[in-house]
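**Q** just coords:
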């Protein structure tokens, strides 16, 4: 019974850090936050946006990493530019 509740062995928590150009206000941040929270596997409570730094940080528990191209498209669709992308697997 416990095995049905356990996460798959291939699933991993990953932290993502995105540098975004154009973030200027809480309304801008909310648009990006809403799109990121809608991604499959994202821990909704982990989404943090530092407007003054143009930094978006979140965690996701996914089988495979969320690709840079997907996140770039998401940021572009929100009206901003992805400057840099990093992700790391949590230990």
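**A** That came in fine, so what should we check first? All of these numbers come straight from a predicted model, not from anything done at the bench.
**Q** hey, let's count contacts and neighbours off CA atoms from now on
**A** Will do.
**Q** in this structure, which spans are helices?
**A** 2-5, 26-37, 68-77 (DSSP state H).
**Q** From start to finish, how long is stretch 32-43 in a straight line?
**A** 15 Å (CA to CA, to the nearest Å).
**Q** Now do it: everything it contacts.
**A** 44, 47, 48, 49, 58, 59, 60, 61, 62, 74, 75, 78 (CA atoms under 8 Å, 6 or more residues apart in numbering).
**Q** take a look at this one as well, against the first:
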């Protein structure tokens, strides 16, 4: 019984992450070179309505933004937030839901 519950919980978590992929964005930000830089970008992006999570990969200068269900991030909003943090937005893309991944039997 316990194993079945764990499997069900794992399936639900996997399913939720697949659904969240529709609300994820990847930003290329020029000049993010240290934790302080990352904090500034996070701080300004978190002020955008609907942002649930921001993670910064300093090594690759990539920022991943997760939006609340039903919310979208426009390139204009992203560019403005990044500029207010003192950086330049180099690229903007919405994560694509992976095809072929399904929890349906």
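**A** Sure, I can see it. Computed from a predicted model, the values in this text were never measured in an experiment.
**Q** about what we covered before: show me just the buried residues among the contacts of stretch 32-43 of structure 1.
**A** Neighbour-count burial (16 or more other CA atoms under 10 Å) applied to the contacts of stretch 32-43 of structure 1 gives 44, 47, 49, 58, 59, 60, 61, 62, 74, 75, 78.
**Q** Once you drop chain neighbours, what's closest to the second one?
**A** Nearest in space to residue 47 of structure 1, with sequence neighbours left out and distances taken as CA to CA, 6 or more residues apart in numbering, is residue 58 at 4.4 Å.
**Q** roughly how far apart are that neighbour and residue 14 of structure 1?
**A** Applying CA to CA to residue 58 of structure 1 and residue 14 of structure 1 gives a distance of 8 Å.
**Q** hang on, the residue nearest to residue 47 of structure 1 packs against residue 16?
**A** Yes - with contact defined as CA atoms under 8 Å, residue 58 of structure 1 reaches residue 16; the gap is 5.4 Å.
**Q** what's the neighbour count on whatever residue of structure 2 lines up with residue 27 of structure 1?
**A** Here residue 27 of structure 1 is matched to residue 36 in structure 2, going by TM-score structural alignment. By the criterion of other CA atoms under 10 Å, residue 36 of structure 2 has 10 neighbours.
**Q** again with residue 78 of structure 2
**A** 19.
**Q** Repeat that for residue 38 of structure 1.
**A** Neighbours around residue 38 of structure 1, by other CA under 10 Å: 11.
**Q** Can you tell me how far the alignment partner in structure 2 of it is from residue 32 of structure 2?
**A** Aligned by TM-score structural alignment, residue 38 of structure 1 pairs with residue 47 of structure 2. According to CA to CA, residue 47 of structure 2 and residue 32 of structure 2 sit 19 Å apart.
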